[in-house]
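Visitor: Need coordinates for the below:
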Amino acid sequence: MATRKKPAASGKKTPSTSTEIPKGRRAGIIGGVRTPFVRAFSEFMLLDTIALAGVATKALLEKTQVPRSELDGIVWGGVILPTLSPNIAREVALDLKLPASVEGYTVTRACASGLQAITDAVSAIERGDADVLIAGGSDSTSNAAVALPNKAVHALAPLAFGKAKGMQDYLGVLSQLMPITDILPAMPKIAERTTGEVMGESAEKMARRNGVTRQEQDALAARSHRLAAAAVASGRFETEVIPVETSKGWVHADTIIRGDTSEEKLAKLRPVFAKDGTVTAGNATPLTDGASCILLMSEEKAEALGFTGLAAFRSWSYVGVDPTDQLLIGPAIAMPRALERAGLELNDVDLVDIHEAFAAQVLSVTKAMESKAFSEERLGRSTAVGTIDDAKFNVHGGSIAIGHPFGATGARIVTTLANELAMSDKETAVLGICAAGGLGAAAVLERV
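Guide: You can find the predicted model right below:
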């Protein structure tokens, strides 16, 4: 039997993600791809989330050369789901004319949706429900539905459902559509339903509470761009980024990365969410379109088909926190729990990747992990989780530089970490993702 390592002796005890996996059932990451990540309303504006998902899935099938007849299903993550066809996974299977038996379902857990899709797929393989699955995520902010105000929807309903019969009915509808300013569509505000705050406002609160300075945020953002640009220049992303054809030509690479940016340039940008604030367009990730996915396979199926895995999951953790407190602090709780379930401490792992929604959020998370008081209060530990070694942290940049299509970030991080583990002879990695609604997610990977 293949057994995950038991939790470490120190710290709060939590149940293992999976204490025992039947022989041959462990799910291995065979490979992963992603589209270039581009700013919303730019190169991918005419490609909706299903189209982007289809491009990535098709490229993954072509790259890995897995027989389509071996594919059991697709698990997908997304945040801005198409109203009329929200099950992206099944739509992709149908669009690509995969065997009718290839089932698919779509999950949503805010910015952790892609990781949720992946861990769902891993669980399905390891409990014997499937042998070969594709898991990933996509989002197209460019194609987010722009809804009419409820006043307009309710007034127009009789017309839409054919209930308005005569001129008097039509005039009655028109009378409800005044003033015109009350019925004009507006772009959706990405705000917390419970607090009304947009995420940038929450990041500002976290920066003030945790003493995160503007200089620290700009330094992290500049580092993200510098390392991502170095990864592009070295060809590091060539194994995972696939070209995408659009009506105006091919897009071959990420378009957000700016290798020539600097702390000095970033310091000139104005705060966005508060006049005296520290969060700017430069130290936060932009709205992004893109897709990413990975191929997962049981050990026994991989051996039978001649595939070699790059990495496998050792543990994962999903947590919730109070959105009115620190909305994006979740990874500071989820990462230690995932590490404990893997039988590891922070200083044991070779790579650490934290999703960079905002530099303020990342730095708040790292400060919390360095705090003994936070560990005692939130984790039941007697010691701090630890300080992240800069040489291990987001070694090829992060979401600030690369971009963040909400549902695609999980598979992007997993793909990059799996490749890095395989290519650099490193053994273990931990990742953390914050998400709307006061959610946090984390996972531990190991080379196989």
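
Visitor: switch to C-alpha atoms for all contacts and neighbour counts from now on
Guide: OK.

Visitor: chain center to stretch 169-185: distance?
Guide: Stretch 169-185 sits 40 Å away from the centroid of its parent chain (CA atoms, centre = their mean, to the nearest Å).

Visitor: Just the endpoints, please. Distance across it?
Guide: 23 Å (CA to CA, to the nearest Å).

Visitor: Can you pull out the residues in contact with it?
Guide: 146-149, 151-152, 155-156, 158-159, 164 (CA atoms under 8 Å, 6 or more residues apart in numbering).

Visitor: Select only the buried ones of these in ChimeraX?
Guide: In ChimeraX, a selection of the buried entries from the contacts of stretch 169-185 looks like this (16 or more other CA atoms under 10 Å):
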select :152,155,156,164
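
Visitor: Nearest to Ala203 among the contacts of stretch 169-185?
Guide: Val146 (25.6 Å; CA to CA).

Visitor: mind listing what the closest one touches?
Guide: Residues in contact with Val146 (CA under 8 Å, 6+ apart) are 185-188.

Visitor: Here is a second sequence; please produce its structure as well for comparison:
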Amino acid sequence: MSQALPLITRQGDRIAIVTGLRTPFARQATAFHGVPAIDLGKMVVGEMLARSDIPAEVIEQLVFGQVVQMPEAPNIAREIVLGTGMSVHTDAYSVSRACATSFQAVANVAESLMAGTIRAGIAGGADSSSVLPIGVSKTLARTLVDANKARTLSQKLKLFSRLRPRDLLPVPRRWLNIQPDCGWAIPPSRWRKAGGSPARNRMPWRIVRTSWQRKPGKRVNCPQR
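Guide: This next block holds a predicted model:
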């Protein structure tokens, strides 16, 4: 691990977190059923600005994290800026780093403050397990693309006739690494079976970035995120 840097600006001013807010946690498809992550982000940022004494125009950067990105709005940070009445000139971008996404957003804003490029910023993150992007099978996706290029109705019907019922089933998105053993939410049971202690690795990004013993004489090394 690299040595921690002092959180001060180039002028020697101390960098501090002055306020914070979050929405309540709720079970999937209950209190926030049908509410997308963008609306959750707008809700919490707008309320935080309303409660604090910091004018919205003072905020020069907003960095927001989202693991489950929605295709219709991949840059959640920009949508939050536009949806909360902040200046359209506010620098806004999104980050994704599995379980450490929101912490990465905080680190990015802190680095901007240390570099002197901004005077004040907002960092946060939002995800909704009640509104998820549901995909289609690769076969159906390819058929839809080919059908869009087909010139006649008979060509389109011929393409769709090749589909099987299993090709029409929705494919829920999996938020895993390409490596099957390197998911971003490793359960504690995996650690207990490996002889490790989750208590010594409480932070989820440390768990993801740490190797664990699967079988005697064999180790699995997950790539860093």
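
Visitor: Closest one of the contacts of stretch 169-185 of the first structure to Val232 of the first structure?
Guide: Val146 (35.1 Å).

Visitor: Let's see which of the contacts of stretch 169-185 of the first structure end up in helices.
Guide: Assigned to helices by DSSP state H, the following of those qualify: 151-152, 155-156, 158-159.

Visitor: Leu168 of the second structure corresponds to which position in the first structure?
Guide: Correspondence of Leu168 of the second structure to the first structure, assessed by TM-score structural alignment: Ile183.

Visitor: what's the neighbour count on its match?
Guide: Neighbour count of Ile183 of the first structure, defined by other CA atoms under 10 Å: 17.

Visitor: separation between it and Ala164 of the first structure?
Guide: According to CA to CA, Ile183 of the first structure and Ala164 of the first structure sit 19 Å apart.

Visitor: Please apply the same query to Ser292 of the first structure.
Guide: 46 Å.

Visitor: what's the answer for Ala124 of the first structure, then?
Guide: For Ala124 of the first structure relative to Ala164 of the first structure (CA to CA), the value is 50 Å.

Visitor: what's the burial count for the closest residue to Val198 of the first structure other than its chain neighbours?
Guide: Leaving aside its sequence neighbours, Val198 of the first structure sits nearest to Ala191 (CA to CA, 6 or more residues apart in numbering; 4.0 Å). For Ala191 of the first structure, the neighbour count with other CA under 10 Å is 16.

Visitor: before we move on, what about Val244 of the first structure?
Guide: By other CA under 10 Å, the residues close to Val244 of the first structure number 19.

Visitor: ok, and for stretch 202-211 of the first structure, which residues are buried?
Guide: Under the neighbour-count criterion of 16+ other CA under 10 Å, stretch 202-211 of the first structure has 202-207 buried.

Visitor: meant to ask about stretch 294-306 of the first structure
Guide: Within stretch 294-306 of the first structure, judged by 16+ other CA under 10 Å, the buried ones are 294-302.

Visitor: Let's have the residues you listed in CSV, adding secondary structure and distance to Ala59 of the first structure.
Guide: Below are these laid out as CSV (DSSP: H, G, I helix; E, B strand; the rest coil; distance: CA to CA, whole Å):
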residue, secondary structure, distance to Ala59 of the first structure
Ile294, strand, 11
Leu295, strand, 11
Leu296, strand, 15
Met297, strand, 17
Ser298, strand, 21
Glu299, helix, 23
Glu300, helix, 24
Lys301, helix, 21
Ala302, helix, 19
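
Visitor: Where in the second structure does the longest helix along the first structure fall?
Guide: Assignment by DSSP H gives helix 214-234 as the longest helix of the first structure. With TM-score structural alignment applied, helix 214-234 of the first structure matches no range in the second structure.
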